[in-house]
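S.K.: Predicted model, plus sequence, below.
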Amino acid sequence: MRSKLVILGLTIVAVPALIQLALLCGMSSLLWSIQQESLAARESRAKINRLDNCMIKITEFFFLPLVSESDSAPGNRRSDSEIIAEIAAVEKEARELLDGNDYEGAAALKAAKVRAMLDEFTSIGAESLEQIRKGRTHEERNQVMDILGPAADRFAREVTGLIDFEKAQREQITELKEHDREQVKIWLLSTAILSLIASGVMAVFFTARIKTPIRRISDNLQALANNAPLQPALTSADELGALERLIHSVADEIHLAIERERSAVEMAADLICVLDESGAIVSVNEISELFLGSTPTELKGRRLSSLCLVEQILEADELVRNAIASNEAKTADLALERKDGSIIYTRWSCLWSDREEELFCVARDISREKQLQKMKMDFVNMISHDLRSPLTSMIGGLTILASGIKGELPPAMKEEAEAAIASAQKLVEFINDLLDFQKLDEGKMPLDLSDHELGAMLGEAVKVVRPLAISRSIEIEAPLENTDLVHCDRNKIVQVIINLLSNAVKFSPEDSSIRIRLSSSPKVVKVSIENPGNPIPEDFRSRIFEPFEQTPASRHQGTGLGLAICKMIVEAHDGAIGLEDLGDEDRIDQPITRFWFELKRR
């Protein structure tokens, strides 16, 4: 198994370091040798000086008494014992110097000769001193000098030879020191050169080791970005090999995701296509043949507007422009003409991609929805024209009969006429609610927005609902003096208040009271209508504002459109509406239902 990058990096650092360490060890040994040679040179110099001094002292000790015996004054003469003691000390020092050094080879022979000459010279010198003590005549001194002189010469020659030998050795040591200094310079230069060479070799090795994997990784990343085939994966066990294999794994996952996406697009029930900046189709899924009767190949290159009906060409071009200019999805309903000339109604959602510089679109077939919408419109128109108008005429006729203008009716017949009028009015109210709901649901009911006092609108609504409240002995408490201005459609908001108050009266017990509370902030005004009574079931609250939804207690008391209309009106004003149950502030055991809505202030 090849080394991993961490081991490889440590190797690159360790090899030059080991080379430098080896060179430093060699240079340290060389420096130690130089130091030892320097110490040897100093010892040799000291040895030469001491031997020279010893030779001079011994010669003086033996010759000086002979020379100065007759010339020295009696008081200045040294005793024999003093001279012998001094000679013994110098002799001891000389012998220690000769015996205390590890002489080898020629030096050992010369040292042995010096020791022999020293023994001979000291022996002759001792005999000479003994003779001087016995007879100190001039002739006797000359005889001693004749004997002692040659011995001193031999001793001096041997000592001089040893000194010359030591000087020669010292000169050799000096030459070795100079040679060693040159060696140190060579070692230093070699260390630098070898370190540079080792670093360069390891750098080349490291570069060669990672160059191919890095180039392969770079090429595969570029291929992955361009959606091109990747080069074969590396088999190395290091980090670069693992990274390159990870790129292959990512590429496989991306290709799998693309295939899944392509399959999902091809099998989707909606038309999915890509447009360029001009609105021309770049690609489209196979469902286009069911949608438009044309294959993707036939549609490629055609502009979206060319598929629309003539009256929607501008709308299609505007959809493309708005989607490209915006970062949000844009929608539009477009009627497209099929290949056989038939019409298909579609709802388009388009989103522009800056990265791809393409417009991604999804079109849904809403022909069935359009058909149902047309049927609903036909039904509403039928109710409006075929029911409301006859009912209005019938209410007018029955009202005339019940009033007695055409003659008094019997009491029983008059009662039936009034009941018929009430039923017809409820039916007209239902029709009006249904028409209002339809207009609001389609967004076709315009709002006449202006500033209005909230207290005045509350007073108008209370005035309408008060007769119903009085009939049930219910009191309505409202802050009619409030002068807060609300930007709204007066008639629509009054209708909301009337609907909420009517519901409150219907579901409040008799002999109770309904409270209208106001709260405001710098931006909104909140209107709350509170009434006692049974709380609304928890599971019903989430759908109470849905059309035709009624609580079990109100199944036969209305159309189920009142709260839905209130919600649509409030939301058309960018407001909010809701409900909550709470306890009575005065009676904790009395449940209170609160409907509220919020509107923007002026």
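M.R.: Yep, it's here.

S.K.: contacts and neighbour counts: CA atoms only from here.
M.R.: OK.

S.K.: Enumerate every residue touching Gly407.
M.R.: Gly407 sits next to Leu401 when contact means Cα atoms under 8 Å, 6 or more residues apart in numbering.

S.K.: Which secondary structure state does it sit in?
M.R.: coil (DSSP: H, G, I helix; E, B strand; the rest coil).

S.K.: how far away is it from Leu196?
M.R.: Here the distance between Gly407 and Leu196 works out to 131 Å (Cα to Cα, to the nearest Å).

S.K.: In addition, the following structure is provided for comparison:
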Amino acid sequence: MLKLKLTHQILLAIMLPLLIEAVFLATALKNLSELQATIEQQNKASKILTLVTLVFQETNLAGGSLMLFKMSHDKRHVEAAQSVANDLMAHSRQLQEEVLQMPNRPPTIDRFLSIIQEINDTSMNIAGIAAESFEVNEQRFVSKFMNMNKRIEIAGKELLDDQQNRQEALRKAQAESRTRLQQTISIMAAANVLLAVGFAAWMTLGFSRKWNVLMSNTINLGIGKELLKPIGGGDELGRLDSAFHTIAQELELARQKERALVDRTVQVICSLDQSGKISQINPAVTRRIGYEPEQILGINLVSLIHPDDRELVHEQLSTHRLSSEEVVFECRLRDANGHYKSTEWTTSWSLKDKTYFCVVLDITEKVAAENLKKDMLAMISHDLRTPLSSLKLILECAGQGVYGTLSDRGISTMKNAQQSSDYLINMINDLLDVENFEAGGLTLDIESHPVSSIIHIARDMVEPNAEKKQIKLDVQLQSFDVRADGERINRTLVNLLGNAVKFAPDKSTITLAANPSQDGKWAEFSIRDEGPGIPPEKIELVFEKYRQVGTRSEGEKKGSGLGLAICKALVEAHGGNIGVRNLEPKGCEFWLKIPINGKTS
């Protein structure tokens, strides 16, 4: 069976009826032409019969007039015969014209025309009969005319019989042509009906059925239902349906892979309906919470949530339905043993499916670690910083001679002890500050400050250490004010300057610059040194906690590794940015910028 394209099938459905109609129309035109020709021949035969009848009658009238003249010698009969002879000649010419156009004319016509021609030639002498006395020659003329009249009578009867037979044959041919034309029209009408029925059946059983199956498969593909059987065929609809089945198979394979991935993941993945009931959940729930999936399907999530957290969960889910963004919240979830585990929920609301899609993380250990860290920080703050502060005060008093005069060696030992206590207290303060910054506990005291005041205070605090290495501190600034927490910005600059002094070589220069940006929106600060720079592999890590930025050639410098992390936290708390880049041929530059008019909401 030929596999035609849909366009070819439609073209064939249009062209085939047109071709059949053209054949029927040609046949009908042929029959109509034959009928017309038969009618014309019949009309010609009727005209010939009429002319033959007239010629026959006129010959008899002329002969009768001559017989009366022969008996009465009345010239009026000659005149009558002459008038009839004139009509006879006219009708004879018409008859000759009609006969000459007649194909395959019978010999009776030629004989008839020959006798008529003799009569016409003889009729030209009729007028001379009345001018002379009636003699034997005129009697011979009349007798001759009467003899020709008898001959034409015989020939005319033969011709009439022949033409009547011919006319009868034409009538039969005309009837046959009419019958054929009617049959052609009837067959054409029946063929049209059959074509219409066949086309309707083809459309219903072929095109329409395929189209309906294709539309159903389109809907089923969209909603994830099983497709109907392939419609087959090599046309466009068949290929499109085949493509739909291929896509459905690929989607089913992808869903199976997705389901396998969800089932094998270590995290709990579930979906909730609008009322909060669990509609789907993966097997990880057994490993994480202890329930079998069948045990909690259809259960409302609220019944598993700790009573103190239910209001929070309800509020988060209700609010989430009003936006398309993901929502993350924490709550305590009861496991199969009746114990509560800390969980973190990431939910996404699908308006189309009216469903919450959730990923649940077990953060019990994380929460325990955070609580342990909080306890440790509280212990550091209370049990270490307070005694160290007291120890520092005692050492300061001893160094000032409150408890008696010390020897030179005692004074030196006391100063070393004070520096060690200061280092420990600063390290504890840095650690507490970093944790407070990360916990969002940093509060800024925003006021307007002259930038020159902040810069000079920072320089003065670092200058003693710089003088020990004979390092020059070069200040370059423009005079302008900035709205910021002056103490925090000062601490940031002191940390950056302290690092520069630590790593810069002796007798080098450190440049501290402060300028407003070209658009006047930012206060820009920079600290440039002439040290060894930062190893390229550590450029991205310098602001992380507990990271050191020393070079291998000089060894890692002493420090907690928290100073730059604190600087980054303080700058970002102001809504600014901080960074570092190496300079050519040596040295590096730390830069920061904060809004001149203070942090915007």
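M.R.: Happy to help now that I have it. Given the structure is predicted, the values throughout are model-derived calculations rather than measurements.

S.K.: Look up how far Gly533 of structure 2 lies from Leu195 of structure 2.
M.R.: Leu195 of structure 2 sits 92 Å away from Gly533 of structure 2, going by Cα to Cα.

S.K.: Who has more neighbours out of those two?
M.R.: Looking at Leu195 of structure 2 and Gly533 with other Cα atoms under 10 Å, you find the greater number of neighbours at Gly533, namely 23 against 16.

S.K.: Quick check: that one is in a strand.
M.R.: No: judged by three-state DSSP, Gly533 of structure 2 forms no part of a strand; its state is coil.

S.K.: give me every residue that touches it.
M.R.: Thr551, Asn582, Leu583, Lys586, Gly587, Cys588.

S.K.: at 6 Å instead, please
M.R.: Shown in contact with Gly533 of structure 2 (Cα atoms under 6 Å, 6 or more residues apart in numbering): Asn582, Gly587, Cys588.

S.K.: Repeat that for Ala323 of structure 1.
M.R.: Lys330, Leu351, Trp352.

S.K.: mind redoing it with 10 Å?
M.R.: Ala329, Lys330, Thr331, Ser349, Cys350, Leu351, Trp352, Ser353, Leu359, Phe360, Cys361 (Cα atoms under 10 Å, 6 or more residues apart in numbering).

S.K.: I'd like to know which of those residues are part of strands.
M.R.: Lys330, Thr331, Ser349, Cys350, Leu351, Trp352, Ser353, Leu359, Phe360, Cys361 (DSSP state E).

S.K.: Against Thr295 of structure 1, how distant is the third one?
M.R.: Distance, Ser349 of structure 1 to Thr295 of structure 1, by Cα to Cα: 21 Å.

S.K.: ok so Glu277 of structure 1 is a strand residue?
M.R.: No: going by three-state DSSP, the assignment for Glu277 of structure 1 is coil, not a strand.

S.K.: In structure 2, what sits opposite it in the alignment?
M.R.: Under the alignment defined by TM-score structural alignment, Glu277 of structure 1 is paired with Gln274 of structure 2.

S.K.: Compute the number of surrounding residues for Pro65 of structure 1.
M.R.: Close neighbours of Pro65 of structure 1, defined as other Cα under 10 Å, add up to 20.

S.K.: hang on, I meant Ile539 of structure 2
M.R.: For Ile539 of structure 2, the count of nearby residues is 15 (other Cα under 10 Å).

S.K.: Provide a list of residues in contact with it.
M.R.: Gly533, Val549, Gly579, Val580, Arg581, Asn582.

S.K.: between these, which is nearest Met203 of structure 2?
M.R.: Gly579 (73.5 Å; Cα to Cα).

S.K.: wouldn't that closest one be in contact with Lys593 here?
M.R.: Yes: here Gly579 of structure 2 reaches Lys593: they are 9.4 Å apart, a contact under Cα atoms under 10 Å.

S.K.: Look at the two and report which has more neighbours.
M.R.: Counted by other Cα under 10 Å, Gly579 of structure 2 and Lys593 do not tie: Lys593 has more neighbours, with 23 against 15.

S.K.: quick one: contacts for the aligned partner of the more buried one in structure 1?
M.R.: Aligned by TM-score structural alignment, Lys593 of structure 2 pairs with Phe597 of structure 1. By Cα under 10 Å, 6+ apart, Phe597 of structure 1 lies in contact with 496-497, 525-529, 566-567, 570-571, 575-579.

S.K.: roughly how far apart are Phe597 of structure 1 and Pro591 of structure 1?
M.R.: Relative to Pro591 of structure 1, Phe597 of structure 1 is positioned 20 Å away (criterion: Cα to Cα).

S.K.: which residues in structure 1 form helices?
M.R.: Ranges of helices in structure 1, per DSSP state H, are 5-68, 80-99, 106-134, 138-225, 239-267, 288-292, 296-299, 313-325, 367-382, 389-403, 411-442, 454-471, 490-507, 562-572.

S.K.: And Ser390 of structure 2, how far from Gln418 of structure 2?
M.R.: The gap separating Ser390 of structure 2 from Gln418 of structure 2 is 11 Å, by Cα to Cα.

S.K.: shared neighbours, these two?
M.R.: Counting by Cα under 10 Å, 6+ apart, the residues touching both Ser390 of structure 2 and Gln418 are Glu396.

S.K.: Those two: which is more packed in?
M.R.: With neighbours defined as other Cα under 10 Å, Ser390 of structure 2 and Gln418 compare such that Gln418 has more, 19 against 12.

S.K.: these two touch, right, the more buried one and Glu396?
M.R.: Yes: counting by Cα under 10 Å, Gln418 of structure 2 does reach Glu396; the two are 7.1 Å apart.

S.K.: Between those two, which contacts overlap?
M.R.: Contacts common to Gln418 of structure 2 and Glu396, judged by Cα under 10 Å, 6+ apart, are absent.

S.K.: how about Leu6 of structure 2, what does it touch?
M.R.: Leu6 of structure 2 neighbours (Cα under 10 Å, 6+ apart): Leu12, Phe207, Gly233, Gly234, Asp235, Glu236, Leu237, Gly238.

S.K.: OK, contacts around the fifth one?
M.R.: Think Asp235 of structure 2. Neighbour list for Asp235 of structure 2: Lys3, Leu4, Lys5, Leu6, Thr7, His8, Gln9, Asp241 [criterion: Cα under 10 Å, 6+ apart].
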